[in-house]
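S.K.: prediction below, plus the sequence it came from.
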Amino acid sequence: MSDIEDEAADRFDGLAGDFAALGRASTAKLVADVLRRRIAEGYFPPGTRLPEDAIGGALGVSRNTLREAFRILTHERLLVHELNRGVFVRLLTVEEVVELYHVRRIIECAVAREVTSPPPDLDALRLEVKAGRAAARRRDWQALGTANIRFHQELAALAGSTRINEIMGGLLAELRLVFHVMADPRRFHEPYLVRNVEILRALERGDGPVAESLLGPYLDDALAQLVQAYGERAHTNRDRTS
């Protein structure tokens, strides 16, 4: 075997370790998917500490794999690591909620504004309206909130941009953390189902400016409700500690 072949063989020998790392990364992504879904469903509400031993044991994964999953979700701004305390589900501040809605307004209104003729495929938006109606009939307000979030994800997808889809996915994942502060999820989610239908109808007509004019107040109203809920929670917490 030539010196060049020997050198190439040495390089390939190192791939065995890389392959093992790929396996861990793939498992970590699956674990992150499980935890992300649990966080979105409210199983781990904001402020909850995620103990490594309990979660790793329940999922049957190593500490290193779990920590990699934690890193993924921390990068997505769903978790936060506190020195000497552990990993917690993030609890957003009012300022972060305001910023979140500011970015949503920029993206969603811009996407709606660009619609000048009926988009070729609005089936995904229609499906989320249908899912929202079904959830409301079941009085499943968590599912209604999920349908509402997916409606906005599909609205942003009308831009046909992978990057916008990724940004909106991250924003809406954070938004699920915010929704958990609402003491009455029905009062928060149900009125927006009707407004989703109005936006859909405008898009079906190809009337982007009308859809944008509906979206602006829609997002402003939702933000005002959330800010009020944050204020009420802070007031309650002060009463408990006084």
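M.R.: That came through fine.
S.K.: going by C-alpha atoms from here, please, whenever you check contacts or count neighbours.
M.R.: Fine.
S.K.: buried set for the longest helix seen in the chain?
M.R.: Assignment by DSSP state H gives helix 208-241 as the longest helix of the chain. Neighbour-count burial for helix 208-241 flags 208-212, 214-215, 218-219, 223, 226-227, 229-230 (criterion: 16 or more other C-alpha atoms under 10 Å).
S.K.: A further structure is provided below for comparison with the first:
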Amino acid sequence: MSALDGLEVRRTTTAQQLADGLSERIMAGAFGPGDRLRESAIAAELGVARNTVREAVRILELTGLVRYEVNRGAVVIAPTPEKVEALYTARERLETAAVARTPRPEQLAAITKAFDQLVDAAATGDKNRIVDRDLAFHQAIVALLDSSRLDEFFAGLTQELRFYLTVLSKSETPEDVVAEHEAILDAIRLGDRDRAVAEVRAHVGVSVERLKALLAARP
């Protein structure tokens, strides 16, 4: 008899499925910054246990999309210039360190493939798909660091980055997105590491400034 007899492996829990669904609603704007996620109301409407909702909300808290406030409970994050700066500084540090390295052929191929998929997504005009491919391109860049721990760290940032990229998608065209990423890829292909670092910094800097402008325009 094996010590693993009777153990069932499930692909995802109900709480994770719920967290994914709530995340999609937040990205789509169904829940705005500062909105409360009322656990009892969500549980009643969806017919799930309140403990399941609480676990889902905790998952969202770990991704940075939700935070707990005293006397209010779980609320959708309200972006601030400080939060934007902190997140994008972490992203810039990782990616500039990555493009300062010379990619192996298979790494360059992975980045090129990710860019081609971004171009395909841009052609559809589907903002969610564009954001997905955008993140995949940058994940491929971070992979140049040859560190599974850093890969995991960046993957952990992607949920919060997805939130901000979704916000940005309302103010930039698919053509803008492709052009900025193509400049980074061209520098990497040419082996011009200084230019690649500069392009990443410029790309991140433009994103931060656009986000700050959007935040400043909020009522």
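M.R.: Arrived safely. All figures in this text were calculated on a predicted structure; none of them were measured in a lab.
S.K.: isn't residue 212 of the second structure right up against residue 81?
M.R.: Yes - Residue 212 of the second structure sits in contact with residue 81 when judged by C-alpha atoms under 8 Å, with a separation of 5.9 Å.
S.K.: what about the aligned residue in the second structure for residue 194 of the first structure, how many neighbours?
M.R.: With TM-score structural alignment as the criterion, the equivalent of residue 194 of the first structure in the second structure is residue 179. Residues near residue 179 of the second structure, counting by other C-alpha atoms under 10 Å, number 12.
S.K.: how close does residue 179 of the second structure sit to residue 198 of the second structure?
M.R.: Note on residue 179 of the second structure: its distance to residue 198 of the second structure, by C-alpha to C-alpha, to the nearest Å, is 15 Å.
S.K.: gap between the equivalent of residue 203 of the second structure over in the first structure and residue 189 of the first structure?
M.R.: For residue 203 of the second structure, the aligned position in the first structure is residue 218, judged by TM-score structural alignment. Counting by C-alpha to C-alpha, the gap from residue 218 of the first structure to residue 189 of the first structure is 12 Å.
S.K.: can you give me the helices in the second structure?
M.R.: Going by DSSP H, the second structure shows helices at 14-28, 39-46, 50-63, 81-99, 105-124, 127-142, 148-168, 174-190, 193-217.
S.K.: same list (those helices) but as JSON lines, adding distance to residue 72 of the second structure.
M.R.: Shown next, in JSON lines, are the helices of the second structure (distance: least, C-alpha to C-alpha, whole Å):
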{"stretch": "helix 14-28", "distance to residue 72 of the second structure": "18"}
{"stretch": "helix 39-46", "distance to residue 72 of the second structure": "11"}
{"stretch": "helix 50-63", "distance to residue 72 of the second structure": "14"}
{"stretch": "helix 81-99", "distance to residue 72 of the second structure": "21"}
{"stretch": "helix 105-124", "distance to residue 72 of the second structure": "39"}
{"stretch": "helix 127-142", "distance to residue 72 of the second structure": "30"}
{"stretch": "helix 148-168", "distance to residue 72 of the second structure": "21"}
{"stretch": "helix 174-190", "distance to residue 72 of the second structure": "37"}
{"stretch": "helix 193-217", "distance to residue 72 of the second structure": "23"}
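S.K.: so which of those is the most packed in?
M.R.: A comparison of the helices of the second structure by mean neighbour count, using mean count of other C-alpha atoms under 10 Å, puts helix 127-142 on top with a mean of 21.
S.K.: that one vs the first structure, average offset?
M.R.: The superposed helix 127-142 of the second structure is, by mean C-alpha distance after the TM-score superposition for the first structure, a mean 2.1 Å from where its aligned residues fall in the first structure.
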